[in-house]
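Novice: Sequence and predicted structure below; questions after.
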Amino acid sequence: MKTTFLFLMLAAAGAMAAPPASTRAAHDLAALPDGGWLALDRHALKLLRPDGSEAASMPLRGRQLDVRTGAAGTLAVVIDANLERAQPLRVENGRLVHLPPLPAPGFGIEAACLYRDGQALDHLFLIGKDGQAEQWLLGAQGHRQVRRLALPPKVKHCRVDDATATLFVAEEDFGLWAYSADAEGPGGREALALAAPLGNLKNGPEALALLPGGVATVDRDGLHAWRREGARWVAQPRAVLPAGARGLAADGNTLLTRTDAGWRATALKWRAPAAAGASLPIVLPRAQTDPVARAGDAADDPAIWLNRRDPGASRVLGTNKKQGLLVYDLAGKQLQLLESGRLNNVDVRQDVRFGADRRDVAVATQRDDNAIVVFTIDSDGKVAEAARLATGLDDIYGACLYLPAGDDGVQAFVNDKDGRYQHYRITQQDGKFAATLLRTFRTASQPEGCVADDVTGTLFVGEEKRGLWTTPADAARAAPLKMVLPVGPVLTADVEGMGIYRGAHGSYLVVSSQGNNSYVVLDAAPPYRVHGAFRIGINVAAGIDGSSETDGLEVTSANLGGPYGAGMLVVQDGFKRLPDGPQNFKYVAWEDIAAALKLGR
């Protein structure tokens, strides 16, 4: 009876180069761009020419070969089974060039795989038998641990699809899982297939191979593959493999299958996915703050205080919603901690007139008391708590300040998770701060971030699941909220922090698009033209990770000196990596953002 291959067809003679006979003993195999091969057997990693002759050899008892190729050549990693550590190397001019090995991780390595991220940085995942795992950033000047993560036990194989940043892990006798390979984020997972009786696999998945836009594995029943279609993984028809097939490797649309008779090349009837759209530009942080003193979801919102006498001595204020208010210098060093309780959002206004006095003040929302906390800031940037003002809210959340010209005191907008906004005027009488309610309004669902433009009198309001709204900041000109930018292709829920950059040729609004870890920049005046979005990536040289799941942000156009001559953006980072740690805030030079989005200043 003739066997029918559902999405495979045997390679026609001469249609493609089959692995040479010298690869027969190899348990891992990788094709090279020049037609050569990397073959890993029980005794050595061998570099083979296209005709199968040996060009170079690295003696070791190795396993888990993975490679990445590019303009700089081929990077390979193999696990030294005797030393239980990863050995990176480069294939250069017919040689195997050793790179510095990674430190032993403290567990026996069962699986290892490479990942090349959107910045073209190379990472390595190391996975232990009990599910312990580490992600490392590889570098010629030294390797850095990015994060630790927990994966299933008994993972025997892993591979990463760079295009979708998906880490595939094959759990012995159980199933195939897909994780996010991007260290920035919480790292959710999805089960692609499970072994019987929970799923359709005859036994657990064995070797893995990446296919264009998908992944394949083998079990006793044959070859199984899945394609990514939008946000879903779609199982493809099962295919019969040559008898005794075990190991897998892939080279584009060619599947390499290891059998008792050696490796065989099989052509795939596999439609490559459509080319991905242009990725967002990446800017690098110039500095980061010391981590907050509480683990978990703690850091939330920053504000910037400008030292007009010495801009380089300006301060960044940041809330720790498990502890209080933090004050940092422009190098990110913590200078103060005010244990004011569960503060959420903070904003700053300077040179505020309170009768005959003028003060710099910060205002924050305090979630234990559902109160507004007023802080004073002296001429050296030292912050002190001055007052707590009650509100009528049940679950106070976000806040921003408004300072209209010629007004006495400062105005504050505070919101509740149920959508209510309260608009207060904060004044000082007989040395004491007081708040007068001017108006109330609401969004249909949960808000948080807001920012007021003191020059134009415009209030921008973020509704987390719906988008960005505007309304007059002046209570006397109150008007219904008007949608400026709905959640959609550019702005991804949740809509979080926002700030205004006041440039010489116009003002820009910067908004945290938390759902896709990006920052949207648009004009802060009608018609609110969108200039694009960017992400914050890894600054390898400075040892600073990127940012993700940003809650609050602040931006200034003030010349703060050094890299911040055109101003700076400060963002909260939801996941501190390189290595793992409590959350902190990242500093970004505005000139880097302007260059990435081709903005005027």
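Specialist: All right, it came through fine. Numbering: from 1, shown residues only.

Novice: hey, let's count contacts and neighbours off CA atoms from now on
Specialist: Noted.

Novice: OK, contacts around residue 191?
Specialist: 175-178 (C-alpha atoms under 8 Å, 6 or more residues apart in numbering).

Novice: Apply 6 Å and report the result again.
Specialist: Residues counted as contacts of residue 191 (C-alpha atoms under 6 Å, 6 or more residues apart in numbering) are residue 177.

Novice: and after the helix or strand where it lies, which helix or strand comes next?
Specialist: Under the assignment given by DSSP states H and E, the secondary-structure element containing residue 191 is strand 189-194. Elements were assigned by DSSP H and E; along the chain past strand 189-194, the next helix or strand is strand 208-211.

Novice: Could you point out the helix or strand that follows that next one?
Specialist: Downstream of strand 208-211 (by DSSP H and E), the next one is strand 214-219.

Novice: roughly how far out does that next one sit from the chain middle?
Specialist: Taking C-alpha atoms, centre = their mean, to the nearest Å, the mean C-alpha location of strand 214-219 is offset from the chain mean by 27 Å.

Novice: same for it, what does it pack against?
Specialist: In terms of contacts (3 or more C-alpha pairs under 6 Å, 6 or more residues apart in numbering; DSSP states H and E), strand 214-219 is packed against strand 208-211, strand 222-229.

Novice: Give the helix, strand or coil label for the most centrally placed residue in the chain.
Specialist: In the chain, the centroid-proximal residue (C-alpha atoms, centre = their mean) is residue 184; its distance is 3.2 Å. Under DSSP: H, G, I helix; E, B strand; the rest coil, the three-state class of residue 184 is coil.

Novice: Comparison target, given below:
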Amino acid sequence: MISTTNFFKLSTIALALTTVLSACQADQAKQQVATSASAPAALKIKASHYHQVQVAGQEYQIFTDGQGLQIKLGETQQSSHSGSFNRLTLQPLSADSLLLAAMDSNDNSLYLWRFSPKEQKPLVLMKQQLISSRVVEDLCFYQSHENQQLSLFLLGGRGGADQLLLQQKQEWLAEPVVIRELNVPYDSKACAVDQQTAALYIAEADRAIWSYQAEPEADEGRSLVQVNQPFGQLQGEISGLQLLPDSSLLALEAEPARLLHLSSTGQVIHHSSIPAFAEATGLSVRVKGNSTTAYISNEDADAVQSLTLPTATTAVATAKPAMVQVQPTLQTEAASQRGDVMDDPAVWHHPSQPELSLILGTDKRAGLDVYSMQGKRVQQLAVGRLNNVDLRYNLSWQGKKHDIAAASLRDDNSLQLFAIDQQGKLHNAGKVPTSMQDIYGLCMYQDAKTGTPYVFVNDKSGLIEQYRIDSNGTNWQGTLVRSLQVPSQPEGCVADDKRGILFVGEEDEGVWRFAAGAEANSTGEKIILVDGKRLVDDVEGIALAEHNGASYLVVSSQGNDSYVIYDAAAPYTERLRFRVTTNPQLGIDGASETDGLEVTTRSLGPGFEQGALIVQDGRNRMPEQGQNMKLVPWHSLLQELEKSGQNK
């Protein structure tokens, strides 16, 4: 029987064989690996972890030794803090201040300091001891300019890591919040983050270096950067990692001590031995102008070794500009199953009490879930694998007035109908067969002149069918009245009842506009294009929002975990691009990999008096659990539109 540890080791070797062997053989055949031009030189400083950095125009030495944390300017002691600290890491806050983090090995507690030489007290302990639930092997900061968050990774040595949120939108949290738990290799020893590309590098002892995504809402997939011999060029356990400005990577092998300089794709650019150490454990880097210096130390606090590296020639990446962030203030209960389960929301408005309104959400494995405005699941209808859902109001069913919801049922490619009574209880109201072969997206339309309800449903082939829903007083029936077509797979759609327009998302291409009337021309017009930058495929959820006589389209840009608001009339101008981010005060994570979404500008009760944006969250975190829906007050979006000068 294979133990869990050995299983992961075998998995690593197998992956290395399939992904690296051919590439490494080719690299070794064509590339001469040269050693560094300079030899290591000893500094006067003895330290277990050492950094040299410029703050407020002065060169400071910041290091840990047997006495604790030390900060020196030349030979002059500036500040200190006693303790048994290891894995010291730094993060610039400005030209005049630094954030420092270190673990106290005696009680596995995290310390955070702010160092600002121009202040009366240059070293300020920002947080008292924060006891980690993991035995921490390494620390690394990540500053996300695009998402306006500062976080710290605590890398554990037993197959896990925590990402702590420290700052959001320039505001410090009262206490760090764990916003993501990562599954990493069992013997992980070192980490580093590329601040420009959001790549999180993790060293798996003496076996491999992996690249993950550092953003908390990102996919947890990984790629292999380098692997041990004979399949790659690693020879010993990696005890330290550091990024250079050109996104290349320094990796420190512990024993025998050797420094590797790797390209962002994992190729060894050069390597240097560090003969002064039998074992090296600490690594930092100082870039000043065209000079790059690596500092190597060990846990015995021997003299720090410095090594001048060849000047990088690769262009330095620039940080992505900040994107607008809005916070959810409510979330629904998680789906009972983990994985890709939930898809599309719809809102049912209570006729007289907005706070009693309901959120309908499809379950792609089981049926339809219904949630209260407190996010609690109040009803489940196990009708089969539903994909998208929508609803309309005031139709006759079994001799009484009911509202109607329709959903695409993938079990038999039919329309699943539900009747909603005045108290908000849903009833199975039967099915309507379609000619679909692979049913997918759906939305409803109600003709403003006749009041007749219709269902638009689409197939992965690009076929869109329009069904009229008729009532004989007792039951509802569906009749096919028209067929439309887009070139490739669609899903999300929304109908503008007032103007008689249907908007359809073609996942890889953009958004189409059709006339919604049953007798209208079936020719469509592509109005919004996927550009891979601002609107990134897949185009999934689409919703319509009315405000002050203006009509907006809200579209989920699934490929980059964002959302875009456009005018819903020509020329379909982009008004706002944003993300749904973490709400640390309420313990709600952001939203990512969104499939369906919905917008209502009608009141949903306290906190949502002007309505809400409701998005499916493909990766539900804090804690990690099944997918759910996140609710953002529509007022928050109106404020952002106002700031951008786009609110009409």
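Specialist: Sure thing, it's come through. Quick caveat, the model's predicted, so the values are computed rather than measured.

Novice: what's the TM-score here?
Specialist: Once the chains are overlaid, their TM-score stands at 0.89 when taken by TM-score structural alignment, normalised by the length of the first structure; 584 aligned residues with a C-alpha RMSD of 3.0 Å.

Novice: ranges for the strands of the stretch 251-400 of the first structure?
Specialist: Counting by DSSP state E, counting those that start in this stretch, one finds strands in the stretch 251-400 of the first structure at the ranges 254-259, 262-268, 282-283, 287-288, 299-305, 315-320, 324-328, 334-338, 343-354, 357-366, 371-377, 383-390, 396-402.

Novice: I'd like to know which of the ones you listed is closest to residue 556 of the first structure.
Specialist: Put simply, out of the strands of the stretch 251-400 of the first structure the one that sits nearest residue 556 of the first structure is strand 299-305, at 7.5 Å, with distance taken as C-alpha to C-alpha.

Novice: Can you state the residues of the second structure onto which the closest one aligns?
Specialist: The alignment of strand 299-305 of the first structure onto the second structure (TM-score structural alignment) covers residues 342-348.

Novice: The matching stretch: average distance to aligned residues in the first structure?
Specialist: Relative to the first structure, and after both are superposed, stretch 342-348 of the second structure has an average distance of 1.0 Å to its aligned residues, where the measure is mean C-alpha distance after the TM-score superposition for the first structure.

Novice: Distance to residue 126 of the first structure for the strands of the stretch 251-400 of the first structure - can I get that in TSV?
Specialist: What follows is the strands of the stretch 251-400 of the first structure, written out as TSV (distance: least, C-alpha to C-alpha, whole Å):
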stretch	distance to residue 126 of the first structure
strand 254-259	24
strand 262-268	26
strand 282-283	27
strand 287-288	27
strand 299-305	30
strand 315-320	33
strand 324-328	36
strand 334-338	34
strand 343-354	37
strand 357-366	42
strand 371-377	47
strand 383-390	45
strand 396-402	40
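
Novice: can you redo those strands as JSON lines with mean neighbour count and distance to residue 485 of the first structure?
Specialist: Below are these laid out as JSON lines (neighbours: other C-alpha atoms under 10 Å; distance: least, C-alpha to C-alpha, whole Å):
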{"stretch": "strand 254-259", "mean neighbour count": "22", "distance to residue 485 of the first structure": "45"}
{"stretch": "strand 262-268", "mean neighbour count": "21", "distance to residue 485 of the first structure": "44"}
{"stretch": "strand 282-283", "mean neighbour count": "22", "distance to residue 485 of the first structure": "22"}
{"stretch": "strand 287-288", "mean neighbour count": "23", "distance to residue 485 of the first structure": "30"}
{"stretch": "strand 299-305", "mean neighbour count": "28", "distance to residue 485 of the first structure": "22"}
{"stretch": "strand 315-320", "mean neighbour count": "28", "distance to residue 485 of the first structure": "27"}
{"stretch": "strand 324-328", "mean neighbour count": "24", "distance to residue 485 of the first structure": "31"}
{"stretch": "strand 334-338", "mean neighbour count": "17", "distance to residue 485 of the first structure": "36"}
{"stretch": "strand 343-354", "mean neighbour count": "23", "distance to residue 485 of the first structure": "22"}
{"stretch": "strand 357-366", "mean neighbour count": "22", "distance to residue 485 of the first structure": "26"}
{"stretch": "strand 371-377", "mean neighbour count": "21", "distance to residue 485 of the first structure": "29"}
{"stretch": "strand 383-390", "mean neighbour count": "17", "distance to residue 485 of the first structure": "33"}
{"stretch": "strand 396-402", "mean neighbour count": "27", "distance to residue 485 of the first structure": "19"}
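
Novice: Appreciated, that's everything.
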